[in-house]
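Enquirer: Output the structure for:
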Amino acid sequence: MRLRKFIPYIFLAPAFSIFLIFIIYPGILGFIVSMYRTPYSFGPSTFVGFNNYFSVFKSPGFLESLERTFLFSALEIPTIYFISLGLALLMTSPSVKAKSVLRVFFFLPSVLSGVITALIWDWMLNYDFGFVNNLFTVLGLKNLPFLLNPNYAFISLVLIMSWAVSGFFMVIFIAGIQSIPTELYEAAEIDGASTLEKFAFITLPMLKPTSILVVILSTIQSMQLFDIPFVLTGGGPGEATTFAVEKVYNTAFINLNMGLASAMSFILFLIFLAIGILQFKVSREGQFLA
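Expert: Sure, this is the predicted structure:
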């Protein structure tokens, strides 16, 4: 009987060990490094306490990269939401044929790595020989510097990231739509409700928990953005697409200031944690009100 009490802990031990080794231990080590002016691996270190945390806000470009990250999230989250919801509605419509093939087609970008996605769009958006600009030439339009102009590059990243992940969120919305009782739609049809009215008064309210989940996951994904802009634009032109996580990377591995980079990481962690707690609180209140 005593052994049976420990069985759940035995099954939890592997997952907890991985969490301890790859999350907790690096986090503690990173916090220790953030207390030093120089990293251990690049020379003698000097203990400076919390001075690195104060220096973060004086670091050139950090606040701008953080502001850029929030702006990117503010544009990407609604874009992902409406695209994935639209695809889910399309994939659950009785009038659409070959749904299985279309679902695979829309979901496929979600399984590609960020590096592959960046390389594909680097070729697609190239100014001289990219597919998109070649298409513009055929249509008699001027080539656009998608990756050379700061505004174009920023908007291009929003659309590319939305393209890359909308298929994943489409699957979540499909599951939510399919869980809505069909009796509600049948009753609405008897009352003479139009398709738009059924969507507004049945589908959207019933998808509230699913919508909250999509918003939370897309927020986490957008705030941690690194691989695609790093490979596609390198943070440029200038620093137009340098986001917070890439700024930490540049500080650590280009400027070789591990202490300052670790302090940036912990500040980002606290910001992301606050956003996560806020979203979790809103989601619980929303489910309660629903």
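Enquirer: contacts and neighbour counts: CA atoms only from here.
Expert: OK.
Enquirer: Hmm, Ala88 and Arg103 touching each other?
Expert: No: with contact defined as C-alpha atoms under 8 Å, Arg103 does not reach Ala88; the gap is 9.0 Å.
Enquirer: Compare these two and say which one has the larger neighbour count.
Expert: Remark: of Arg103 and Ala88, Ala88 carries more neighbours, 24 against 17, as counted by other C-alpha atoms under 10 Å.
Enquirer: List the buried residues in the helix or strand where that one lies.
Expert: Taking DSSP states H and E as the criterion, Ala88 maps to helix 62-91. Buried residues in helix 62-91, defined by neighbour count with 16 or more other C-alpha atoms under 10 Å: 62-66, 68-70, 72-73, 76-77, 79-81, 83-85, 87-91.
Enquirer: repeat for stretch 167-185
Expert: Gly167, Phe168, Phe169, Met170, Val171, Ile172, Phe173, Ile174, Gly176, Ile177, Tyr185.
Enquirer: Can you add distance to Asn52 and give those residues back as TSV?
Expert: What follows is those, written out as TSV (distance: C-alpha to C-alpha, whole Å):
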residue	distance to Asn52
Gly167	41
Phe168	39
Phe169	38
Met170	42
Val171	43
Ile172	41
Phe173	43
Ile174	46
Gly176	46
Ile177	49
Tyr185	58
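Enquirer: Among these, find me the one that's closest to Val214.
Expert: Distance to Val214, by C-alpha to C-alpha, is smallest for Phe169 among these, at 6.5 Å.
Enquirer: Quick check: chain neighbours aside, which residue is closest to the closest one?
Expert: Ser84 (5.7 Å; C-alpha to C-alpha, 6 or more residues apart in numbering).
Enquirer: next one: Phe31
Expert: Ser262 (6.7 Å).
Enquirer: Go through the strand or helix carrying Pro205 and flag the buried ones.
Expert: Pro205 belongs to helix 204-206 when assigned by DSSP H and E. For helix 204-206, the neighbour count (16+ other C-alpha under 10 Å) marks Met206 as buried.
Enquirer: Next secondary structure after that helix?
Expert: Using DSSP H and E, the helix or strand that follows helix 204-206 in sequence is helix 208-223.
Enquirer: Wait, Ala88 touches Gly176, no?
Expert: No: checked against C-alpha under 8 Å, the pair Ala88 and Gly176 is beyond contact range at 9.3 Å.
Enquirer: compare with the first, here's sequence two:
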Amino acid sequence: MTEHEPVVDLQLDRAHSARIYDYMLGGKTNFLADRMAAGSVLGVFPAALVAARINREFMHRATRHLAGAGLRQFLDIGTGIPTPPNLHEIAQRTAPDARIVYTDNDPIVLAHAAALLRGTPQGRTAYVPADVTEPAGILSAPQLLDTLDLTRPVALSLNALMHFVTDDGRDRAHTVVETLKAALPSGSTLAMTHATADYSPDTMNRILGIYREAGTALQFRTRAEFLRFFDGWELLDPGVTLSHQWRPDCPEDATHVTDAEAACYAAVARKP
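Expert: You can find the predicted model right below:
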């Protein structure tokens, strides 16, 4: 580090949603504060490990489907700690020329960004350090504009992200998503998951309190509120489902998890 480079505060004494998720997925890039928060969540919701895994598996299936359907550009916001296989690995297995831009606001994700940039020679990957609540900055970032052509369809991924954007009386989350959708051309897609309290409100309200005490704002949304994120776009079959029910690789996969254990809606839609 040179004397001119800023010192980045990784805030390792505070739990961070990306690192809690990393712990739930069995990753190694998490710290005491993250593990303590995760332990508290598991104390009231033991199925959190299952919910994290099936949420990640939805991303794999959706990405594989979209790459197979011809999408060659992917924008993954709220990337999280790299956990193989990452989105670019899934997309480039089907389409080696796929281009992927990752973005996250956790400086530890930035520190691990090199793992996200090891793509195929035919494709490209890039990383943008940014916050989803400032979508204009993401869309205008040089790294994004050098990698993606926003006049051609883009597959936008918002995986387990928007429940960390609270509305505070301003419908902020839907405004952010509409800004991102408006910047993408016809044929683009939105793949999204979002935690819900529809199936176990008491348990999920306790989880809200745990995250709040750890310094992370969280807002669960109903099915109707989740559906609003796709306004004006055409939902792909089977529409809005729980995360484990969206096009499972094997039909029996959707029967091994209860709706309350999944606690997360999922859907993919295309811009007309």
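Enquirer: Mind checking the TM-score on these two?
Expert: TM-score for the superposed chains, counting by TM-score structural alignment, normalised by the length of the second structure: 0.24, backed by 100 aligned residues with a C-alpha RMSD of 5.3 Å.
Enquirer: and the residue nearest to Phe169 of the first structure, what does it touch?
Expert: Ser166, Gly167, Phe169, Met170, Phe173 (C-alpha atoms under 8 Å, 6 or more residues apart in numbering).
Enquirer: Spatially, what comes nearest to the fourth one if we skip its sequence neighbours?
Expert: It stands for Met170 of the first structure. Setting aside the residues directly before and after it, Met170 of the first structure is nearest to Ser84 in space (C-alpha to C-alpha, 6+ apart), at 4.4 Å.
Enquirer: Could you double-check that the residue nearest to Phe31 of the first structure lies in contact with Gly27?
Expert: No: using C-alpha under 8 Å, Ser262 of the first structure is not in contact with Gly27, being 9.4 Å away.
Enquirer: quick one: which of the two has more around it?
Expert: Ser262 (28 against 16).
Enquirer: roughly how far is whichever helix or strand the more buried one is part of from the heart of the chain?
Expert: Per DSSP H and E, Ser262 of the first structure falls inside helix 258-289. Here helix 258-289 of the first structure is found 14 Å from its chain centre; the criterion is C-alpha atoms, centre = their mean, to the nearest Å.
Enquirer: list the buried ones in it?
Expert: For helix 258-289 of the first structure, a neighbour-count test (16+ other C-alpha under 10 Å) marks 258-266, 268, 272, 276, 279, 283 as buried.
Enquirer: which strands and helices sit next to it?
Expert: Identification of packing neighbours for helix 258-289 of the first structure by 3 or more C-alpha pairs under 8 Å, 6 or more residues apart in numbering; DSSP states H and E yields helix 25-33, helix 51-56, helix 208-223, helix 244-253.
Enquirer: ok and it relative to helix 62-91, angle-wise?
Expert: If you take axes from the mean of the first three to the mean of the last three C-alpha atoms, to 10 degrees, helix 258-289 of the first structure sits at 40 degrees to helix 62-91.
Enquirer: Helix 258-289 of the first structure relative to helix 25-33, how many degrees between them?
Expert: Using the same axes, to 10 degrees: helix 258-289 of the first structure against helix 25-33 is 130 degrees.
Enquirer: before we move on, the earlier item: put together a markdown table for the contacts of Ser84 of the first structure, with distance to Ser222 of the first structure and secondary structure on each row.
Expert: Converted to a markdown table, those look like this (distance: C-alpha to C-alpha, whole Å; DSSP: H, G, I helix; E, B strand; the rest coil):
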| residue | distance to Ser222 of the first structure | secondary structure |
| --- | --- | --- |
| Ser166 | 12 | helix |
| Gly167 | 15 | helix |
| Phe169 | 13 | helix |
| Met170 | 17 | helix |
| Phe173 | 19 | helix |
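Enquirer: Specify which member of those residues is nearest to Thr251 of the first structure.
Expert: Nearest to Thr251 of the first structure out of the contacts of Ser84 of the first structure is Ser166 (C-alpha to C-alpha; 31.4 Å).
Enquirer: just checking, what packs against the host helix or strand of His88 of the second structure?
Expert: Assigned by DSSP H and E, His88 of the second structure belongs to helix 87-94. On a contact count with 3+ C-alpha pairs under 8 Å, 6+ apart, helix 87-94 of the second structure meets helix 48-68.
Enquirer: Counting neighbours, which bits of the helix it packs on end up buried?
Expert: Across helix 48-68 of the second structure, burial judged by 16+ other C-alpha under 10 Å covers 48-67.
Enquirer: In the following helix or strand past it, which residues are buried?
Expert: Remark: after helix 48-68 of the second structure, the chain's next helix or strand is strand 73-77, criterion DSSP H and E. Across strand 73-77 of the second structure, burial judged by 16+ other C-alpha under 10 Å covers Gln73, Phe74, Leu75, Asp76, Ile77.
Enquirer: Give me the angle between strand 73-77 of the second structure and helix 48-68.
Expert: Going by the same axes, to 10 degrees, strand 73-77 of the second structure makes 160 degrees with helix 48-68.
Enquirer: and the angle from strand 73-77 of the second structure to helix 87-94?
Expert: Going by the same axes, to 10 degrees, strand 73-77 of the second structure makes 160 degrees with helix 87-94.
Enquirer: residues contacting the most centrally placed residue in the first structure?
Expert: The structure's the first structure has its C-alpha centroid closest to Gln221; by C-alpha atoms, centre = their mean the separation is 1.7 Å. By C-alpha under 8 Å, 6+ apart, the contact set of Gln221 of the first structure is empty.
Enquirer: And it, how close does it get to Phe169 of the first structure?
Expert: 12 Å (C-alpha to C-alpha, to the nearest Å).
Enquirer: Equivalent analysis for Ala188 of the first structure, please.
Expert: Look at Ala188 of the first structure and Phe169 of the first structure: by C-alpha to C-alpha, they are 27 Å apart.
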